[in-house]
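1. Okay, predicted coordinates and the sequence, questions at the end:
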Amino acid sequence: MATRHRLAALGLTLAAQLALADDRAPVAAPAPAVGDSWTYQYTDVWKGAKGNLNRMEVTGVDAAGVHVDIKRAASGALLTKQLFSAEMNPVDRGAMHFAPAFTRYAFPLTPGKEWTTDATGDNPKSGKHWRYRIKGKVLNWEKIKVAAGEFDALKVEVEALYHGEEPNSPGGSGQLTETVWFAPEVNNFVKLDYRDTDWNGRIFNRDSWELTTFVRK
């Protein structure tokens, strides 16, 4: 009898959680403002080693998108200037330029939503060029705890098949996967897991970023 009661209680709890998820309104695109910032702890998952703390600072918002300075959190030293679309999808990531933006998000976000887009990626300094086929899907709401606190976040998975094209060379190809937890409360992701594999499926990069602090103006 006690076991049946416990199972019934568990069933009610799961039903309540599902109902809560179903009742949530779709998440609209963020609206970053000058002065907003997010500080992330980088970890090389492959090596099991933590790296630098870097801060993203919004320095401008205009027709081109959201302009961001990437700085060392400890010293404030400027590492690079980057550009994101109004939806916080990467456009310029230092040496890499995407056209159109790399579709990490397709707002409004709601569990079950899927999208497929194409983009090109150029690295002018190296003379390399890639074509991307991007597939994204919103999985569900999750409560996730990071150094910055505990947040209700939408878990998003993005897979991108890419093929490198270089002059007089076949270039490289492979697949990257991003698992992103987007929290409306912070206007950005609170955690991002990244994996990159070559055309044989061999993993050669595994990284993660977790939010430690943030500022919203």
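-> Now that the structure is in, tell me what you want to look at.

2. From here on, just use CA atoms for contacts and neighbour counts.
-> Fine.

3. buried stuff in the helix or strand where Trp38 lies?
-> In the assignment (DSSP states H and E), Trp38 maps to strand 37-44. Across strand 37-44, burial judged by 16 or more other CA atoms under 10 Å covers Ser37, Trp38, Thr39, Tyr40, Gln41, Tyr42, Thr43.

4. thinking the third one is in contact with Asp69, fair?
-> No - the pair Thr39 and Asp69 fails to qualify as a contact (CA atoms under 8 Å) at a distance of 11.6 Å.

5. Spit out the residues that contact the two alike.
-> Arg55, Met56 (CA atoms under 8 Å, 6 or more residues apart in numbering).

6. circling back to that earlier point, so the helix or strand just after the strand holding Trp38 versus strand 37-44, what angle?
-> Sequence-wise, the next helix or strand downstream of strand 37-44 (DSSP H and E) is strand 49-62. Orientation check (axes from the mean of the first three to the mean of the last three CA atoms, to 10 degrees): strand 49-62 against strand 37-44 gives 150 degrees.

7. Alongside the first one, take a look at this:
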Amino acid sequence: MKRWWLVAVGMLCGSVHAQSVNAPALKAGDSWVYADTVETGPQGWSRKNIAVTVERVDGDSMLVSDRQEGSTQPAVERLVGLDWSRSRDINGKQQVVNRPMVFPLTPGKKWHVEYTEANPNRQHSSETVGDDYSVVGWEEVQVPAGTFKAVKIEAQGQWTAIVAPSVATDSHGQVDANGALSVSQSQITRPRTVSGRLYKAFWYVPEQKRFVKSVEEYYNSKGVRSSRYTEELQSSKLAG
């Protein structure tokens, strides 16, 4: 009898962790403090605490403020989706560039985010970024705020860019027996396509209404990681 009871409890726990997770009831005043770590190149590293607060909830979006703890600078306010998706101007039109969650969250669920931007910087005449997201399942995660059972979402992606043509000229002077001489050299960069990879992971905890940890990594065309952005929950204060 005892063995059957243990099996039943195990099946019940498994079904709880297998069920879909619906969108949270976000409210003005919900606030989270994250340790925000930025790693760039082989040695670049910085960390700061960022307080994220819901200021207003609308029909399909919300106003969120980001404030660095200990800073005298005002908070940065931004509009995000109710699923914490981020949008920005792409070629004159607002497009989603990051969607870490699509509710309800069910293990095995998949979605795709892709956009192409013209002239994103001086080096590239065009960039295309694509992410394939999937709900991995339940996983235990430890952060400064504690240990949580979380739904893990992963994204594997690729960026592709067309290098903009350019001409670089280098001039220098030389002096010989016949006098001064100016020498100029030009280097022409022709359009070519380059690509790289990216990886993202989010650990969403329903009771916290948001992910307690996130990692975003970007790799250059040689497969070397160029940057990593990590957020870990320090504390939270949720409206009733």
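-> Perfect, I can see it now. As the structure is a computational prediction, the values presented were derived from the model and not from experiment.

8. one step back: for the strand holding Trp38 of structure 1, packing partners?
-> strand 49-62, strand 203-215 (3 or more CA pairs under 8 Å, 6 or more residues apart in numbering; DSSP states H and E).

9. at 10 Å what do you get?
-> strand 49-62, strand 65-72, strand 188-198, strand 203-215 (3 or more CA pairs under 10 Å, 6 or more residues apart in numbering; DSSP states H and E).

10. okay, the third one sits on what stretch of structure 2?
-> Following TM-score structural alignment, the aligned partner range for strand 188-198 of structure 1 in structure 2 is 210-220.

11. Would you mind listing the buried residues in the matching stretch?
-> Arg210, Phe211, Val212, Lys213, Ser214, Val215, Glu216, Glu217, Tyr218, Tyr219.

12. center of structure 1 - which residue?
-> In structure 1, the centroid-proximal residue (CA atoms, centre = their mean) is Val180; its distance is 4.4 Å.

13. what's near enough to touch the closest residue to Phe182 of structure 1 other than its chain neighbours?
-> In this structure, Phe182 of structure 1 finds its nearest non-sequential neighbour in Phe189, 4.0 Å apart by CA to CA, 6 or more residues apart in numbering. By CA atoms under 10 Å, 6 or more residues apart in numbering, Phe189 of structure 1 lies in contact with 38, 40, 88, 153-156, 180-183, 209-211.

14. How much space separates Phe189 of structure 1 from Arg202 of structure 1?
-> Distance check for Phe189 of structure 1 against Arg202 of structure 1: by CA to CA, to the nearest Å, it reads 27 Å.

15. so where's the longest strand in structure 1?
-> In structure 1, assigned by DSSP state E, the strand with the most residues is strand 128-146.

16. quick one: the helix or strand following it to structure 2 mean distance?
-> Proceeding N to C from strand 128-146 of structure 1, the next assigned helix or strand is strand 149-165, under DSSP H and E. Aligned to structure 2 and superposed, strand 149-165 of structure 1 gives a mean residue distance of 1.9 Å (mean CA distance after the TM-score superposition for structure 1).

17. mind checking how far stretch 209-217 of structure 1 is from the chain centre?
-> Relative to its chain's centre, stretch 209-217 of structure 1 lies at 14 Å (CA atoms, centre = their mean, to the nearest Å).
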